[in-house]
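Participant: Below are the sequence and a predicted model; questions follow.
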Amino acid sequence: MNERAAATLAIGVLGAASFLVTVYLVTVPIWALFIAWASFVAAGGGVTGVRRSLPMAIVGILSATATLLVAHVLGAGPWATALCIVFGAGALVAIGRFELFSSTPASFFGFASTVGIIAVTGRSIADAPSVSHPAAIALMAMVLGTVFGYVAELLAGALSRADRIVGGVAGQCT
């Protein structure tokens, strides 16, 4: 199977599996999982993609949490929130000069996923810590999305290699 067909099959099957996981096992928004998966791919995939995207997504979640908690303390009005975002989002860009934190888009994916989860769940960032806290849901989604991206890459590679091995053996028999 060529690489494109292998990737198509792997991503299709694992995309469906990830949906079922989010419905029945770990209730996180599928869109947040897909954002993490895309972040992994955009960061280069493989171990490099994991190292670059997941830590920065976590940093983004932490930044969103701190930003929104400070905004909450300040009354959560639009101007207070906007001012807090200046610092929260600005910090994500500023730390990008360090290699470990250079995948700035991944941090914004984590930040945005946290804010989006707050919007769709109606929960507050100031809620008590729990597995249903918006930051915890975002973290679970980022980890799951990265895992699904990594496994999809491995599966696509295995399907592509298996075809080359079978094709090579068949070619030797003729």
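Facilitator: Arrived safely.
Participant: from here on, contacts and neighbour counts on C-alpha atoms
Facilitator: Will do.
Participant: Over to F108. Which of the three states is it?
Facilitator: F108 falls in the helix class when you classify it by DSSP: H, G, I helix; E, B strand; the rest coil.
Participant: got the contact list for it?
Facilitator: 57, 60, 89, 92 (C-alpha atoms under 8 Å, 6 or more residues apart in numbering).
Participant: any idea which of those is closest to L33?
Facilitator: A57 (11.5 Å; C-alpha to C-alpha).
Participant: The closest one is in contact with A112, isn't it?
Facilitator: No. Between A57 and A112 no contact is recorded; they are 9.6 Å apart, counting by C-alpha atoms under 8 Å.
Participant: follow-up on the earlier one: which of the contacts of F108 fall in helices?
Facilitator: 57, 60, 89, 92 (DSSP state H).
Participant: mind listing the helices for the chain?
Facilitator: With DSSP H, the ranges of helices along the chain come out as 3-24, 30-42, 46-73, 78-94, 104-121, 134-173.
Participant: and the longest one with helix 104-121, angle?
Facilitator: Think helix 134-173. Put simply, helix 134-173 runs at 120 degrees to helix 104-121, going by axes from the mean of the first three to the mean of the last three C-alpha atoms, to 10 degrees.
Participant: want to compare, so here's the second one:
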Amino acid sequence: MNLVTALAIVIGALGAIATYLVLGPAAGLQLQIWIVFIAWASYFHCGGNEAAAKSSFVANVWGAVCATVALILIGKLGGQGLIVISIIVGVTVAIMILGAHVPLLSAIPAAVYGYAATAGYALLSKADAMNFAPGGVLTTVVLSCLVGVIFGWLSGKIAGAIAK
């Protein structure tokens, strides 16, 4: 079987399992299946191997941290208007990209995925960016990204074995 077909079968099956777990038994963790899938794709975007698991997850978290800082600053200063909000986003995104000078943070697209997922979750859930408990913005994104990278790694291993 070719690798694309194997990946289709394995990712389809594991996607169903991930959805079941996130919406069922693990619902109390408030993981977000859409963030799981973003991190899963990020894993493959970064190379789909052990090194990719590390680079993707660390960069996802780096982006999530930068977005969380932006959300906290917007919460404190955002009442001053759209220009201030826009500057906060611009500065935190620039800092996020400059982080790529550090080899561990060099997967810029993965950092952007983490930033975007964090902003998206915060806007959709209206969760407090200062809440670091389960369901809090940063905690939810980081845990969801971890699950996504694990499922990415697992799907790559299984599909690789099937394709041989």
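Facilitator: The structure has been received and is ready for your questions. Because the structure is a prediction, the values reported are computed rather than measured.
Participant: Quantify their similarity with the TM-score.
Facilitator: Here the superposed chains carry a TM-score of 0.91, computed using TM-score structural alignment, normalised by the length of the second structure; 160 aligned residues with a C-alpha RMSD of 1.4 Å.
Participant: hmm, back to that, neighbour count for A57 and A112 of the first structure, which is higher?
Facilitator: A57 (31 against 19; other C-alpha atoms under 10 Å).
Participant: Could you find the counterpart of the more buried one in the second structure?
Facilitator: Using TM-score structural alignment, the partner of A57 of the first structure in the second structure is N60.
Participant: so who does the residue nearest the centre of the first structure touch?
Facilitator: When C-alpha atoms, centre = their mean is applied to the first structure, the residue found nearest the centroid is A36 (1.6 Å). By C-alpha under 8 Å, 6+ apart, the residues touching A36 of the first structure are 53-54, 57, 106, 109-110, 141-146.
Participant: Recalculate using a threshold of 6 Å.
Facilitator: Going by C-alpha atoms under 6 Å, 6 or more residues apart in numbering, A36 of the first structure touches 142, 145-146.
Participant: Of those residues - the most surrounded one?
Facilitator: Neighbour-wise, the contacts of A36 of the first structure (other C-alpha under 10 Å) top out at M142, 31 neighbours.
Participant: just to revisit the earlier point, with the contacts of A36 of the first structure in mind, which one is nearest to T67 of the first structure?
Facilitator: Distance to T67 of the first structure, by C-alpha to C-alpha, is smallest for M142 among the contacts of A36 of the first structure, at 19.0 Å.
Participant: Aligned against the second structure, show me the partner of that closest one.
Facilitator: M142 of the first structure maps onto C145 in the second structure, by TM-score structural alignment.
Participant: From H101 of the second structure, how far off is that match?
Facilitator: 22 Å (C-alpha to C-alpha, to the nearest Å).
Participant: cool, and S42 of the second structure?
Facilitator: Distance from S42 of the second structure to H101 of the second structure, by C-alpha to C-alpha: 19 Å.
Participant: Of those two, which one has the most company?
Facilitator: The neighbour count for S42 of the second structure versus H101, taken as other C-alpha under 10 Å, is higher for S42 (30 against 9).
Participant: tell me the contacts of the residue mapped onto the more buried one from the first structure?
Facilitator: Under the alignment by TM-score structural alignment, S42 of the second structure pairs with S39 in the first structure. S39 of the first structure makes contact with 53, 106 under the criterion C-alpha under 6 Å, 6+ apart.
Participant: Tell me the spacing between S39 of the first structure and T27 of the first structure.
Facilitator: Look at S39 of the first structure and T27 of the first structure: by C-alpha to C-alpha, they are 20 Å apart.
Participant: Next, count neighbours for the counterpart of G12 of the first structure in the second structure.
Facilitator: Matched by TM-score structural alignment, G12 of the first structure corresponds to G12 in the second structure. By other C-alpha under 10 Å, 13 other residues sit near G12 of the second structure.
Participant: ok, now L92 of the first structure?
Facilitator: Per other C-alpha under 10 Å, the neighbour tally for L92 of the first structure reads 23.
Participant: That one and V23 of the first structure, how far apart?
Facilitator: Applying C-alpha to C-alpha to L92 of the first structure and V23 of the first structure gives a distance of 32 Å.
Participant: Could you do F111 of the first structure as well?
Facilitator: For F111 of the first structure, the distance to V23 of the first structure - C-alpha to C-alpha - is 23 Å.
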